[in-house]
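**Q** Predicted model, plus sequence, below.
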Amino acid sequence: MPCSNCHRHCCACVVDLSKSNSCSECVRRKTSCDGHDIARRLYQSMKDANRLEEEEDKLLRSSVEIQSRLLRVREQKRHLQKRQKEMFDHGMADLAEELGDTDPLVEESASSSGVPAASVKLTGGLVFEQWAQENGLEMPDFEVVAVGQGSGDANPQSLS
């Protein structure tokens, strides 16, 4: 790498480190030579660039690994939610079977609201009260509410 003076004057920059840190042209012109310093700074700069490149590669690999773990966790979460829904649906079907689906009012309410019949029965008051007593549960005071479709911000209408 030529020093600043040799670069400016388009000369060959030759340094004999056994004699001096200055090039022969700078010695001849009796000027300061920054050739040795430029080479050292360039070497340090190249070393820093390599270090940053390695750090970038490491972070990229880490990012890919984290993204893969995130996708795996999301898939496990979806699977768990699916299993929870299946277990809930199975439990509600068992409960509906235990209670019997012969109440036409409950079935009409379920079909018009899109809510499973067992869910309507649970909110239907007397049926739930009977089930709670049969299973040895103390019946708390519940307010019976109408079940129906509507916007998510609609308030249930009290039937009592």
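**A** Received the coordinates, thanks.
**Q** going forward, measure contacts between C-alpha atoms and count neighbours the same way
**A** Noted.
**Q** quick one, helices of this protein?
**A** Listed in chain order, the helices of the chain (DSSP state H) span 4-9, 24-29, 35-99, 104-113, 117-122, 126-134.
**Q** Need the winner for burial among those helices.
**A** helix 117-122 (a mean of 22; mean count of other CA atoms under 10 Å).
**Q** here comes the other one, which I'd like you to weigh against the first:
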Amino acid sequence: MDFSGKTNDSTPQSGNTARLFVLKEQSIKTVFFFTAAFAVIVVSFILLFLFRDGYPIFADVGVANFLLGPVWAPGAAEPLYGIWPLIVGTLLVTLGAMIFSVPLSLGCAIYISELASPRVKAVLKPAVELLAGIPSVVYGFFGLIVLTDFIRVTFDVPSG
């Protein structure tokens, strides 16, 4: 992209057109600068509030007890903030999801690319691409809504 004030056929633009172009470009740069500065300020305030409100916990508990503590009970009479069970639970859920999804997705990809007829491929490929375009948060919310009630009723627990 050439911003030198010349058109593609190398004929110079008139003075007014070039000045208008430069003015528009400067205006857009200014808008982008202030938008980026505003985003940096907002993120800075978020970090400031997180550090301000989170520091007392680290001062009382310590980083090692926070990361490796075996109990998460922030509402207890004497609060405990160990996130080790949360980390392990996250890793186990991730491992379980991968055990289920990797073979399924590889099988689907191999079938579509190597075995499916052109007619089946024409239907499955856009369907898979559409599913891939949906954010994982949407699938998680759907799972939360559907599976929570299923688990609560099936296993007779007070919450899913």
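**A** Structure received. Please read all numbers here as calculations on a predicted model, not as lab measurements.
**Q** What does the TM-score come to for these two?
**A** The TM-score (TM-score structural alignment, normalised by the length of the first structure) is 0.35; 76 aligned residues with a CA RMSD of 3.7 Å.
**Q** So which bits of stretch 48-62 of the second structure are buried?
**A** Under the neighbour-count criterion of 16 or more other CA atoms under 10 Å, stretch 48-62 of the second structure has residue 61 buried.
**Q** what's the offset of that stretch from the middle of its chain?
**A** 25 Å (CA atoms, centre = their mean, to the nearest Å).
**Q** Residues in contact with it: which ones?
**A** Residues outside stretch 48-62 of the second structure that contact it (CA atoms under 8 Å, 6 or more residues apart in numbering): 66, 80, 81.
**Q** so what's the second one closest to, chain neighbours aside?
**A** The reference is to residue 80 of the second structure. residue 73 (4.9 Å; CA to CA, 6 or more residues apart in numbering).
**Q** Which parts of the second structure are strands?
**A** Applying DSSP state E to the second structure gives strands spanning 72-73, 80-81.
**Q** Could you say which of those is packed most deeply?
**A** strand 80-81 (a mean of 20).
**Q** before we move on, back to that, of the strands of the second structure, which is nearest residue 109 of the second structure?
**A** strand 72-73 (40.9 Å; CA to CA).
**Q** Summarise which helices and strands that closest one is packed against.
**A** strand 80-81 (3 or more CA pairs under 8 Å, 6 or more residues apart in numbering; DSSP states H and E).
**Q** Who are the packing partners of the strand it packs on?
**A** Packing partners of strand 80-81 of the second structure (3+ CA pairs under 8 Å, 6+ apart): strand 72-73.
**Q** can we see that at 10 Å?
**A** Using 3 or more CA pairs under 10 Å, 6 or more residues apart in numbering; DSSP states H and E, the elements in contact with strand 80-81 of the second structure are helix 15-61, helix 63-68, strand 72-73.
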